[in-house]
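Novice: Everything below, folded, please.
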Amino acid sequence: MDEALREALRAQLLERREALRQLLIGNAESAARVEIDNSCQSQLSRVEARQDREMARAVCARWERELARIEGALRRMENDEYGDCFVCGEPIPARRLQNDPSVTRCVECAATE
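Specialist: From the prediction side, this is the model:
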């Protein structure tokens, strides 16, 4: 992998990492447990509030997993272990890395997963 592509992918990873961090900070309030005043809300409203909270938690969990993948890719870049498939050891095609710089498997190995 040439240095220009590597730097472009690194910049993409850093940008997405910062965006995810901001999303997680902003969404923390939505995922926090909200006390529901039973005297003022119907049972349906309480169920809807609970569902909203659970959906926000699920989204946060997905963002946290993506953030972990990005951190792993950045570590691999620093250790010169970036860009090779974890399964077969072959280089991951540049187009695949440009689409998602945090991938760890080539197309063939990802398909057998």
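
Novice: rest of the way, CA atoms for contacts and neighbours
Specialist: OK.

Novice: Glu71: how many residues sit nearby?
Specialist: By other Cα atoms under 10 Å, the residues close to Glu71 number 16.

Novice: any idea what sits nearest it, other than its immediate chain neighbours?
Specialist: Nearest residue to Glu71, sequence neighbours excluded (Cα to Cα, 6 or more residues apart in numbering): Arg17, at 7.8 Å.

Novice: Just the element for the residue sitting nearest the centre point of the chain, please.
Specialist: Nearest to the geometric centre of the chain sits Glu66, at 1.5 Å (Cα atoms, centre = their mean). Using DSSP states H and E, Glu66 falls within helix 43-78.

Novice: What is the distance between that helix and the centre of its chain?
Specialist: Distance, stretch centre to chain centre, for helix 43-78: 8 Å (Cα atoms, centre = their mean, to the nearest Å).

Novice: Isn't the residue nearest to Glu71 up against Arg69?
Specialist: No - counting by Cα atoms under 8 Å, Arg17 stays clear of Arg69, with 9.7 Å between them.

Novice: run this one through as well so I can compare:
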Amino acid sequence: MDEAQRHALHAQLFERREALRQLLIGSAESVERMEIDNSCQSQLSRVEAQQGREMDRAIRARWERERARVEGALRRMENDEYGDCFVCGEPIPLRRLQNDPSVTRCVECAES
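Specialist: Alright, predicted model coming up:
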């Protein structure tokens, strides 16, 4: 991987980290509004409200996991440890990294 490709992947990771940060901020605000709305209005049943909260928690958890993967990839870039498979140590193909720059395994190791 050359320097331009590495820079492009870094920019992609940085943009995704910012997008996830914004999603998480918006999600937290949405949950707060939902709790206020639910206490003021009795339109939604408790079961529906609980389902909504659980779905929000699951989505937030997924975003948090993705943010952790992105942060890890950015740290590996800073430490010159980026782009090699955690399992076999071989370089991860550039196309795979371009598709998801936070991956930590080559295709073969990911499938095993």
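
Novice: Post the TM-score for the overlay when you can.
Specialist: The TM-score (TM-score structural alignment, normalised by the length of structure 2) is 0.90; 110 aligned residues with a Cα RMSD of 1.8 Å.

Novice: before we move on, the earlier item: who's in contact with the residue nearest to Glu71 of structure 1?
Specialist: Shown in contact with Arg17 of structure 1 (Cα atoms under 8 Å, 6 or more residues apart in numbering): 67, 70-71.

Novice: between those residues, which is nearest Val87 of structure 1?
Specialist: Distance to Val87 of structure 1, by Cα to Cα, is smallest for Ile70 among the contacts of Arg17 of structure 1, at 18.5 Å.

Novice: so what's that closest one closest to, chain neighbours aside?
Specialist: Closest to Ile70 of structure 1 by Cα to Cα, 6+ apart is Ser102, at 5.3 Å.

Novice: Can you get me a residue count around the one you found?
Specialist: So Ser102 of structure 1, with other Cα under 10 Å, has 25 neighbours.

Novice: Please report the distance of Glu48 of structure 1 from Ile36 of structure 1.
Specialist: When Cα to Cα, to the nearest Å is the yardstick, Glu48 of structure 1 and Ile36 of structure 1 sit 11 Å from each other.

Novice: again with Ser45 of structure 1
Specialist: Taking Cα to Cα, one finds Ser45 of structure 1 at 9 Å from Ile36 of structure 1.

Novice: what do you get for Thr104 of structure 1?
Specialist: For Thr104 of structure 1, the distance to Ile36 of structure 1 - Cα to Cα - is 43 Å.

Novice: Would you mind telling me which of the two has the busier surroundings?
Specialist: Thr104 (21 against 12).

Novice: Tell me if the more buried one really is in a helix.
Specialist: No - counting by DSSP: H, G, I helix; E, B strand; the rest coil, Thr104 of structure 1 is located in no helix; its state is coil.

Novice: what's the matching residue for the residue nearest to the centre of structure 1 over in structure 2?
Specialist: Aligned counterpart of Glu66 of structure 1 in structure 2: Glu66 (TM-score structural alignment).

Novice: who are the neighbours in contact with its match?
Specialist: If you count contacts by Cα under 8 Å, 6+ apart, Glu66 of structure 2 has none.

Novice: If we use 10 Å, what do you get?
Specialist: 16-17, 20, 60, 72, 102 (Cα atoms under 10 Å, 6 or more residues apart in numbering).
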